[in-house]
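K.L.:
here is a sequence together with a model predicted from it:
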Amino acid sequence: MEKIIIPTEPIGSIPRPNDLITAQRNYRDGRINFDRLNDYYKRAIQITIEEMAATGSPVVTDGEQTKPSFLTYPIFTLFNEYYKFTPDCFSLKFADGHQRLLPRLIKAPFRYAVYAHTYIDAAKQITQLPIKQAVITPSALSMIYPRATIRGYSHEQFLDDLIAESERDIRQCLESGAHCVQLDFTEARFSLKIDPTGQLLRDFVQLNNRVLDRFGFQDQHRLGVHVCPGGDQDCYHSFEIDYLQVLPTLFDLHVGNFYLQLTSEPNHDRVLACIRKYMKPWHRIFVGVINPIDPIVETPEQVCARVLEAAKYIPVDQLGTTDDCGFSPFEDDQSTSREIAFKKIRARIEGTRMAQEQLMMP
């Protein structure tokens, strides 16, 4: 019988070590210089990759140890000069009341200061394993300049610059040898809180496709998109939005891989039935089998059962597994410990293997 392979991949972020978080605080307070902080960064990347490899993970990430957040990494060092926080900033509001803000662009042209290939280049010095890289969607960053407010800099000029920078970010990751590049599209579900008609979501997908269409079909098979209700500090920003309002439009994105939160959903069958209806024959569906927000570590047996459940709806040769979300998408999120994160990753890997063995049986 032909061997069945169910790939399994992390989403991206891993909680930062406590000594790194302390070092970041000391750097901001002027107690250490950047060279000293960089020593902590290098050590955090190394131990994160080593610990992830020790779980048996066939694909690794650097755990986003040096990203200030999944959302602002390209522009973070340009704050104050190019961006500022204003009362009308785009805000991700979470269920417990806390917010994550995007600043407003105050100086043209829009540009990136950091490109994600630098994270791959650093990780390649440590491991020979395939490296996955997450990048932010252009649709998320489009919210820093929702209308023209800078003299001589139109909104369409901004979008052209944004698309060019996003393409460069993705293309350099591929050229650096990324196993795959994942676009984090957490604003997809959130957009329906802003605009329940779904037009904003459709606009976001159209904007993202303006970037994705710059890549050939083969490269698109190395690209993917992740959606979830936005986990941060053990709560969500848009869990109350019906997932089935998001999924049909999501599958219009021109990528080959979809990393879809599922474990935390109360009704898996209705979500899986919707995925089956809208997925294309060339799509790989990585279903979430781990809930990063739940402090209880899943057992491999639980993961196995979730994979077998998904296999009733998704052809096995199009099925993969992942976590519902990253474990620490913002650098100061310490709601989940590193120990729990790696135990959950190990359970995902072992449970996926168990399910694969069962699916291979005559």
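P.N.:
Here it is on my side, so go on. Numbering: from 1, shown residues only.
K.L.:
contacts and neighbour counts: CA atoms only from here.
P.N.:
OK.
K.L.:
just how off-centre is the longest strand seen in the chain within its chain?
P.N.:
Identified as the longest strand of the chain according to DSSP state E is strand 284-290. Distance of strand 284-290 from the chain centroid (C-alpha atoms, centre = their mean, to the nearest Å) equals 13 Å.
K.L.:
one more to weigh against that first structure:
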Amino acid sequence: MSKVTTPCRYDFVGSFLRPQRLKDAKADFANGKISQTELDLIVNDEITKVVNKQKELGFHVITDGEFRRTFWHLDFMWGFEGVAHEATGNGVAFDAELAVLDDTYLVGKIKAKAHPFVEYYKFLKQFEDENTVAKYTIPAPAQTFQQMIVPANYETTRKFYSTNEELIEDIANAYKDVINQFYEAGCRNLQFDDCTWGAIVGDAAKQRYALLGIDIEEVKKQLLEVNNRSLEGKPEDMVITSHICRGNYHSTFFASGSYDSVADYVFAKENVDSLFLEYDDERSGGFEPLEKVSKDKKVVLGLITTKTPELEDKETIINRIHEAAKYIPLDRLCLSPQCGFASCEIGNKLTEEQQWDKLRLVKEIAEKVWGE
């Protein structure tokens, strides 16, 4: 088993642009032109290629690029009992366009079962070696909680859960089960992807919750509770990190706002080992909230954007790293892109080669700053 642990000094979030061959194969399968077996062979081959590329670039973490899923978060939720979905053409309004997502809702109580993502992880794990560790990404428990209490799902959820506390309990128990499934499969590095904290920052969030008659501070407490309860009893030798995002769909974003209003919760009190933080533009605010990060956590600065192909200026990024180090020691900092390159199958607006150029830049800067 690999002794590498995440986060690495130069790292990445997890998703990669889907190769055209993979897109074509999924379309052919949907149209009945190829079988499930034929599709699986192509998916496996493309995952093998993307893992080899990560290794070729010299990264110490490997992922499957999220090639098996359509959406970064919803596909995982479908692996629980009590969750159903339907493609209706609905979605969430992002800054520049509608993010088209499957309606995902409850049809019963949430319970864990043998989760398909664990089998996906097993395929990835075979590529681990002494220099690399297989990291798997799943939506945070708070993301699943939030999905079930959005206005469109609220009445349906109340058919099965009379209170949010009951819902939180079942989600936490289901996640504990799945975390254990990953552990038994050999996973020692798991990443929660969490847009809930990014969606609750800023004045727009305050106004949105005020219109719903909901106390935003109570929402923050519940997000923290469901995440931390899910982490209770996790194996000591399993690293679980969290990536916080403000939305990443086809190079657009969902929310803007600094971390100040959530730092006392997620930075100070969430029981993850490290935080991957979006910091690629002014929408994320300043580094001052990093003072709130508990001393047992590392922070991965997402200073390189995945939303545009232009390469950042090295010295500018180096200066920003040292600016962040005024609030948290440099030896507790790492560097990565701010998000994945394809949170959903549609991907962001850059080419595969431009994607790899971004990762080369991350590695070059990290080696210059930390010498490793």
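P.N.:
Received the coordinates, thanks. All figures in this text were calculated on a predicted structure; none of them were measured in a lab.
K.L.:
just to revisit the earlier point, the longest strand of structure 1 vs structure 2 - mean distance after superposition?
P.N.:
Average distance, strand 284-290 of structure 1 versus aligned residues of structure 2 after superposition (mean C-alpha distance after the TM-score superposition for structure 1): 1.1 Å.
K.L.:
correct me, but Phe117 of structure 2 touches Phe76?
P.N.:
Yes - here Phe117 of structure 2 reaches Phe76: they are 7.1 Å apart, a contact under C-alpha atoms under 8 Å.
K.L.:
give me the more crowded residue out of these two.
P.N.:
Remark: of Phe117 of structure 2 and Phe76, Phe117 carries more neighbours, 20 against 17, as counted by other C-alpha atoms under 10 Å.
K.L.:
what about the helices in the stretch 151-300 of structure 1?
P.N.:
Secondary structure of the stretch 151-300 of structure 1 (DSSP state H, counting those that start in this stretch): helices at 155-175, 187-194, 199-212, 217-220, 247-250, 268-278, 300-311.
K.L.:
which stretch among those comes nearest Thr61 of structure 1?
P.N.:
Relative to Thr61 of structure 1, the nearest member of these by C-alpha to C-alpha is helix 155-175, separated by 12.7 Å.
K.L.:
off-centre distance for the closest one?
P.N.:
On the basis of C-alpha atoms, centre = their mean, helix 155-175 of structure 1 sits 18 Å off its chain's mean C-alpha point.
K.L.:
now for that helix, which elements pack on it?
P.N.:
Packing partners of helix 155-175 of structure 1 (3 or more C-alpha pairs under 8 Å, 6 or more residues apart in numbering; DSSP states H and E): helix 117-123, strand 132-136, helix 138-141, strand 180-184, helix 199-212.
K.L.:
just the buried positions in the longest one, please.
P.N.:
What it means is helix 199-212 of structure 1. Leu200, Leu201, Arg202, Phe204, Val205, Gln206, Leu207, Asn208, Asn209, Arg210, Val211, Leu212 (16 or more other C-alpha atoms under 10 Å).
K.L.:
equivalent range in structure 2 for that helix?
P.N.:
Residues 218-231 of structure 2 are matched to helix 199-212 of structure 1 when aligned by TM-score structural alignment.
K.L.:
quick check: that stretch compared with structure 1, mean distance?
P.N.:
Stretch 218-231 of structure 2 versus its aligned partner: 1.5 Å mean (mean C-alpha distance after the TM-score superposition for structure 1).
K.L.:
contact partners of that stretch?
P.N.:
Stretch 218-231 of structure 2 has contacts (C-alpha atoms under 8 Å, 6 or more residues apart in numbering) with 140-142, 145, 168-169, 171-173, 175-176, 196-197, 262, 265-266, 269-272.
K.L.:
now stretch 360-369 of structure 2: which residue numbers in structure 1?
P.N.:
The alignment of stretch 360-369 of structure 2 onto structure 1 (TM-score structural alignment) spans residues 346-355.
K.L.:
now the matching stretch on structure 2. Mean distance?
P.N.:
Looks like 0.7 Å for stretch 346-355 of structure 1 (mean C-alpha distance after the TM-score superposition for structure 1).
K.L.:
and that stretch, how far out from the chain middle?
P.N.:
On C-alpha atoms, centre = their mean, the centre of stretch 346-355 of structure 1 falls 21 Å from the chain's centre.
K.L.:
can you check stretch 196-205 of structure 1 too?
P.N.:
Stretch 196-205 of structure 1 sits 20 Å away from the centroid of its parent chain (C-alpha atoms, centre = their mean).
K.L.:
repeat that for stretch 343-362 of structure 1.
P.N.:
Counting by C-alpha atoms, centre = their mean, stretch 343-362 of structure 1 comes out at 23 Å from the chain centroid.
K.L.:
ok, now stretch 336-345 of structure 1?
P.N.:
Mean C-alpha position of stretch 336-345 of structure 1 versus that of the full chain (C-alpha atoms, centre = their mean) differs by 17 Å.
K.L.:
try stretch 169-181 of structure 1
P.N.:
Counting by C-alpha atoms, centre = their mean, stretch 169-181 of structure 1 comes out at 15 Å from the chain centroid.
K.L.:
ok, now stretch 229-242 of structure 2?
P.N.:
In terms of C-alpha atoms, centre = their mean, the centre of stretch 229-242 of structure 2 is set 16 Å apart from its chain centre.
K.L.:
buried residues, that stretch. List them.
P.N.:
Arg229, Ser230, Leu231, Met238, Val239, Ile240, Thr241, Ser242.
K.L.:
surely Tyr73 of structure 1 is in contact with Thr118?
P.N.:
No - taking contacts as C-alpha under 8 Å, Tyr73 of structure 1 lies outside contact range of Thr118: 11.4 Å.
K.L.:
compare these two (neighbour count), which wins?
P.N.:
Of the pair Tyr73 of structure 1 and Thr118, Tyr73 is the one with more neighbours under other C-alpha under 10 Å, namely 19 against 14.
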